[in-house]
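Engineer: Quick check, what structure comes out for this input:
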Amino acid sequence: MLTVGDKLPSLTVPVQQGTSALPEGETLNLAETNGKWKILFYWPKDFTFVCPTEIVGYGDLKGDFEDRDAVLIGASTDTSHVHFAWRKSDERLAAADFPWIADNSKKLAEALGILHPEEGVAYRATFIIDPDNVIQHVTVNGLNVGRNPAETLRVLDALQTDELCPCNWTEGQDVLKPVAA
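Structural biologist: As a prediction, the model looks like this:
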């Protein structure tokens, strides 16, 4: 599995976004950063139970991530047409207006090392990637346990301080300042 310090694979991947039109081959070049951080989070499969709670949770914080120069990117091993149908079927998912990678080839999930060996779907993995496309944080949950998007935001805040941040640190609190010997 790729981890902190590794580069995000430079792949161009199919994406789906919005509900106004059927997918028409839209792609996202993961090598491009536009000087922004990336929050890439995978869920196992569309039309399931835990996954929409996470997608809506991240979507609710989209503006907070944007305020920190970070873009949200969701992903699963479903096709862009399945993503579109799921968004059309649920207004909460339709409102989660950020690109969803359609990794049905599983190229990105395999490159990241997050493919469940028996189920053939991605684990619930979250990657925080800096503007140089270097992974700065990774969390991976099993298939049955959802994540806390607010924790991803908290970790992004800590990473962006470029300081020593203690346990449970939140934005606005003091960072640690070692005393010089």
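Engineer: all contacts plus neighbour counts: C-alpha atoms, from now on.
Structural biologist: Noted.
Engineer: Now stretch 84-100: buried residues?
Structural biologist: 84-87, 92-94, 96-100 (16 or more other Cα atoms under 10 Å).
Engineer: Strands - which of those residues land there?
Structural biologist: W100 (DSSP state E).
Engineer: got the buried residues of stretch 84-100 as JSON lines, with distance to L40 columns?
Structural biologist: Listed next are the buried residues of stretch 84-100 as JSON lines, based on distance: Cα to Cα, whole Å:
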{"residue": "F84", "distance to L40": "19"}
{"residue": "A85", "distance to L40": "21"}
{"residue": "W86", "distance to L40": "19"}
{"residue": "R87", "distance to L40": "18"}
{"residue": "R92", "distance to L40": "19"}
{"residue": "L93", "distance to L40": "17"}
{"residue": "A94", "distance to L40": "18"}
{"residue": "A96", "distance to L40": "14"}
{"residue": "D97", "distance to L40": "14"}
{"residue": "F98", "distance to L40": "11"}
{"residue": "P99", "distance to L40": "10"}
{"residue": "W100", "distance to L40": "10"}
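Engineer: mind listing which of the buried residues of stretch 84-100 are in helices?
Structural biologist: In this view, the buried residues of stretch 84-100 that belong to helices under DSSP state H are 84-87, 92-94.
Engineer: S10 - how many residues pack around it?
Structural biologist: For S10, the count of nearby residues is 12 (other Cα atoms under 10 Å).
Engineer: That one touches N29, doesn't it?
Structural biologist: Yes. In this structure S10 lies within contact range of N29 using Cα atoms under 8 Å: 7.2 Å.
Engineer: now the helices: where do they sit in the protein?
Structural biologist: Remark: helices assigned in the chain by DSSP H are 51-60, 62-67, 80-89, 91-94, 107-112, 149-161.
Engineer: can you state the direction angle for the third one and helix 51-60?
Structural biologist: It refers to helix 80-89. 80 degrees (axes from the mean of the first three to the mean of the last three Cα atoms, to 10 degrees).
Engineer: next up, for comparison:
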Amino acid sequence: MSTSLINTEVKPFSATAFHNGEFVDVSDADLRDKWSIVFFYPADFTFVCPTELGDLADNYEEFQKLGVEVYAVSTDKHFTHKAWHDASETINKITYPMIGDPTGVITRNFEVMIEEDGLAERGTFVIDPDGKIQVIEINAGNIGRSATELLRKVKAAQYVRANPNEVCPAKWEEGEATLAPSLDLVGKI
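Structural biologist: So this is what the prediction gives:
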């Protein structure tokens, strides 16, 4: 990544997703007017990926309570997502959209394409209702992500959006004290 995508708008895309037993159209327009997570993973029928997607599925209700839609994306086709959903007990519990990106347009838009492999990095993007990226997390392929930590980051992003004169310190959890940046705080923390 040569430049940061933080606070940039999601680039246009349209794709097909497997969602609740059907193939549905999804586009960048679906990422507007609500909070969204775009969760890239390398490939279906692999090893770390189902543990991450299962963890998201286990916490999906909590994301939904926060008004957040989750979109899983890999460079597999939507047909492959359906086959994996049918074949794996872990993936079968997923009720969020699984977007197929076989051309790599979405993966490249978010700058997480591993060109030599045609696969996505483990990239996580939290997008605000204006379609702007507020959180980016990219892990090496052998390091899985945590839905609990992602929930904390979403809550922090939502809090600072609703309270623009405050910031969330390290390890901030919902209900804990925040900071109001001011000259008085310089050198006192």
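Engineer: what's the TM between chain one and chain two?
Structural biologist: The TM-score (TM-score structural alignment, normalised by the length of the first structure) is 0.92; 177 aligned residues with a Cα RMSD of 1.5 Å.
Engineer: one step back: how about the helices of the first structure in CSV, adding distance to V175 of the first structure?
Structural biologist: Listed next are the helices of the first structure as CSV, based on distance: least, Cα to Cα, whole Å:
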stretch, distance to V175 of the first structure
helix 51-60, 26
helix 62-67, 21
helix 80-89, 41
helix 91-94, 36
helix 107-112, 31
helix 149-161, 9
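Engineer: Need the counterpart of A29 of the second structure in the first structure.
Structural biologist: Alignment note (TM-score structural alignment): A29 of the second structure maps to A31 of the first structure.
Engineer: my bad, should have said I94 of the second structure
Structural biologist: By TM-score structural alignment, I94 of the second structure lines up with A96.
Engineer: show me what contacts that match?
Structural biologist: 55-56, 58-60 (Cα atoms under 8 Å, 6 or more residues apart in numbering).
Engineer: quick one: what's aligned to Q17 of the first structure in the second structure?
Structural biologist: Under the alignment (TM-score structural alignment), Q17 of the first structure pairs with H19 in the second structure.
Engineer: burial measure for its match, as a count.
Structural biologist: 20.
Engineer: doesn't P97 make contact with it?
Structural biologist: Yes. Applying Cα under 8 Å as the test, H19 of the second structure and P97 come out as touching, 4.5 Å apart.
Engineer: which one is M1 of the first structure nearest to, not counting chain neighbours?
Structural biologist: Spatial nearest neighbour of M1 of the first structure, excluding adjacent residues (Cα to Cα, 6 or more residues apart in numbering): G113 at 4.0 Å.
Engineer: ok, V175 of the first structure - how many residues close by?
Structural biologist: 16.
Engineer: Quick check: the aligned residue for it in the second structure?
Structural biologist: So V175 of the first structure corresponds to T178, using TM-score structural alignment.
Engineer: and the residue nearest to that match when sequence neighbours are not counted, how far is that from R152 of the second structure?
Structural biologist: Using Cα to Cα, 6+ apart and skipping residues adjacent in sequence, the residue nearest T178 of the second structure is C168, 5.0 Å away. Distance of C168 of the second structure to R152 of the second structure, computed by Cα to Cα, to the nearest Å: 11 Å.
Engineer: Comparing these two, which residue is more hemmed in?
Structural biologist: C168 (19 against 15).
Engineer: Which residue in the first structure aligns with the more buried one?
Structural biologist: The alignment partner of C168 of the second structure in the first structure, by TM-score structural alignment, is C165.
Engineer: and that match, what does it touch?
Structural biologist: 158, 174-176.
Engineer: Of those residues, which belong to strands?
Structural biologist: Per DSSP E, these never map to strands.
Engineer: Buried subset of those, written for PyMOL?
Structural biologist: Selection of buried members from the contacts of C165 of the first structure for PyMOL, criterion 16+ other Cα under 10 Å:
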select buried, resi 158+175
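Engineer: now the contacts of C165 of the first structure in JSON lines, with distance to A122 of the first structure?
Structural biologist: Shown next, in JSON lines, are the contacts of C165 of the first structure (distance: Cα to Cα, whole Å):
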{"residue": "A158", "distance to A122 of the first structure": "27"}
{"residue": "D174", "distance to A122 of the first structure": "37"}
{"residue": "V175", "distance to A122 of the first structure": "35"}
{"residue": "L176", "distance to A122 of the first structure": "36"}
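Engineer: and of the contacts of C165 of the first structure, the nearest to V140 of the first structure?
Structural biologist: Distance to V140 of the first structure, by Cα to Cα, is smallest for A158 among those, at 19.0 Å.
Engineer: any idea how far the closest one is from A85 of the first structure?
Structural biologist: For A158 of the first structure, the distance to A85 of the first structure - Cα to Cα - is 36 Å.
Engineer: same deal with A180 of the first structure?
Structural biologist: 58 Å.
Engineer: again, but for R124 of the first structure
Structural biologist: 21 Å.
Engineer: Same question for F127 of the first structure.
Structural biologist: 26 Å.
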